[in-house]
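J.: I'll drop the sequence and a predicted model, then ask my questions.
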Amino acid sequence: MNSQRTISGARRIGKRWRHDSNCKKKSIGAAHISLMEKEKMKFRDILHRVLDVIFFLARQNLVFRGHRENTSSLNKGNFLELVELLSHYDMVLKEHLFSLQQNADSQVICSYMSPETQNEFISLLTKHEIGKLVADIKNAKYFGILFDNTPDVSHADQMSTVIRYVHVSDGAVEVRESFLGFLHLKGKTATALTYLP
């Protein structure tokens, strides 16, 4: 009888221990998930601010980068200088820049400040805007295509592509002209111009 009480007591202790350890596992998992969600939101907030800076510079046709973008440079370029200026008024950017300075020696995975990241965002924005323009042009009843050929600084021929179209919205008629980009030419013959890349 004594041994049965000991066994049943051991079973109760074992069940309680298993229950407590499961609760701890769940709470550790929940805490980990909560931490991951906070990090996700933090980097989403940082990304929104960086994209706003990129939108602003692109809309104003301003240069993004400077000659020297290291920490000792007096002028790091419009992008980094504008992010730094906004960090004086925005705690999310301020904390992000502070953590980047603290971890300058280590490999930071996600800073959103590199020229490669800027170029990737600009490329994505360009594709999106050209898609919207092409959809608008396809809806137009009348359009015209303009090409102009000129050499660039390195004396390579390039052709600019411009589309002029009639946009009708709510009864208002507007003639729009949109620059779609440059095409690099292989030559000036009719065959080379016919088969553009």
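T.: All right, it came through fine. Please read all numbers here as calculations on a predicted model, not as lab measurements.
J.: okay, CA-based contacts and neighbour counts for the rest of this
T.: Will do.
J.: packing partners of the helix of greatest length in the chain?
T.: Using DSSP state H, we find that the single longest helix of the chain is helix 2-59. Applying 3 or more Cα pairs under 8 Å, 6 or more residues apart in numbering; DSSP states H and E, we find helix 2-59 packed against helix 78-87, helix 91-102, helix 115-139.
J.: ok, second structure coming up, stack it against the first:
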Amino acid sequence: MDPFLKRKSPSTDETDLDDLSYDPFLNTSIDASRYLLRQGLPFCGHDETRDSSNQGNFLELLKYTSEQNEAVNKVILQNAPGNNQMVSHIIQKDIVNCFSEEVVNSIIQEIDNDVFALLVDESADCSKKEQMAIVFRFVDKHGIVKERFVGLVHVKETSSSSLKSGIDSLFAKYSLSLKKVRGQCYDGAGNMRGKLNGLRTLISRESSSAYYVHCFAHQLQLVVVAVAKKHLEVENFFDKIFVLVNVVVASCKRKDKMKEIHWDTIEKGVSSGEIKTGKGLNQESSLPRPGNTR
């Protein structure tokens, strides 16, 4: 084990707790992080003070683990040294980043230095930061086509040069080469598909075998939208849907009434056998505002 994971006792007068290794603290935090990541649950709580009734998923899971395991309870949280509890936000982020690195490295090992395709799209997150999502598409050693999400890269702007710089930094980090890229798949935006200075052109200059393909899902979406707008009945239908959603969402009473009608319809359908039941079916959902993509 890494010697830095061992806690050194400066004197023999200290308690036995100071002679313990970091293993119980670190392993418990790692197990809690693994569970929350697998379930897609948030780590932090609104109030993580000691007197809070709910300190968030991470700390509450640690407390539950300590209650079920007496050996763990003796060395974590309040029973651990004040500077060695392994529960700070910095520690949580470090553990999550380690999991992320392991996942990406496993994907690269699965590619096994073979050729692959590059799928890229950019979008702003809820904090208004522009991010670029990167996906690898490849054929594994068993002949199965796979698509693996590699990560998000923060970009200051969505120009083709900025996106190319972000891809270069990711490839350099994991010792990948653009020479291995055999396909590029983006949407139809000018910064992506531009023949002069688009992202596909910048990558093609370094890898002539990286052929560009306009995302078929995006093409289908554009075709459906264009065809729908040519029909007056369809256009009027979606206009009414847009007005209906605005009217319903603006009032809590209207939303509750619509949910009651929806559940009455589901109950009648289930009783008559027209609607199937099962895990993940017939869940309650909100009304998203209509758009070209939905």
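T.: The structure has been received and is ready for your questions. Everything quoted here is computed from the prediction, not taken from an experiment.
J.: TM-score of the superposed pair?
T.: In this superposition the chains share a TM-score of 0.67, using TM-score structural alignment, normalised by the length of structure 1; 153 aligned residues with a Cα RMSD of 2.5 Å.
J.: report the buried residues of stretch 24-43 of structure 1.
T.: Using 16 or more other Cα atoms under 10 Å as the test for burial, stretch 24-43 of structure 1 gives residue 43.
J.: distance check, the residue most central in space within structure 1 against residue 133 of structure 1.
T.: Structure 1 has residue 121 as the residue nearest its centroid, 4.3 Å off, counting by Cα atoms, centre = their mean. For residue 121 of structure 1, the distance to residue 133 of structure 1 equals 18 Å [Cα to Cα, to the nearest Å].
J.: repeat for residue 62 of structure 1
T.: Distance, residue 62 of structure 1 to residue 133 of structure 1, by Cα to Cα: 22 Å.
J.: the more surrounded of those two?
T.: A count of neighbours by other Cα atoms under 10 Å puts residue 133 above the other of residue 62 of structure 1 and residue 133, at 16 against 13.
J.: find the nearest non-adjacent residue to the equivalent of that one over in structure 2, please.
T.: Here residue 133 of structure 1 is matched to residue 107 in structure 2, going by TM-score structural alignment. Distances taken as Cα to Cα, 6 or more residues apart in numbering put residue 148 closest to residue 107 of structure 2, at 7.2 Å, once the chain neighbours are dropped.
J.: surely the one you found meets residue 133?
T.: No: the criterion here is Cα atoms under 8 Å, and residue 148 of structure 2 misses it with residue 133 at 11.1 Å.
J.: assumed the residue nearest to residue 107 of structure 2 was part of a strand.
T.: Yes: secondary structure of residue 148 of structure 2 (DSSP: H, G, I helix; E, B strand; the rest coil): part of a strand.
J.: from residue 84 of structure 2, how far off is it?
T.: Taken as Cα to Cα, the span from residue 148 of structure 2 to residue 84 of structure 2 is 36 Å.
J.: repeat for residue 118 of structure 2
T.: 42 Å.
J.: what range does stretch 212-220 of structure 2 cover in structure 1?
T.: Going by TM-score structural alignment: stretch 212-220 of structure 2 matches no residues.
J.: what comes up buried for that stretch?
T.: Buried residues in stretch 212-220 of structure 2, defined by neighbour count with 16+ other Cα under 10 Å: residue 212.
J.: end-to-end on it?
T.: First residue to last in stretch 212-220 of structure 2 (Cα to Cα) measures 17 Å.
J.: same check on stretch 182-189 of structure 1?
T.: End-to-end distance for stretch 182-189 of structure 1: 18 Å, by Cα to Cα.
J.: what residue of structure 2 matches up with the residue nearest to the centre of structure 1?
T.: Looks like residue 121 of structure 1 aligns to residue 95 there (TM-score structural alignment).
J.: how about residue 58 of structure 1?
T.: Match for residue 58 of structure 1 (TM-score structural alignment): residue 37.
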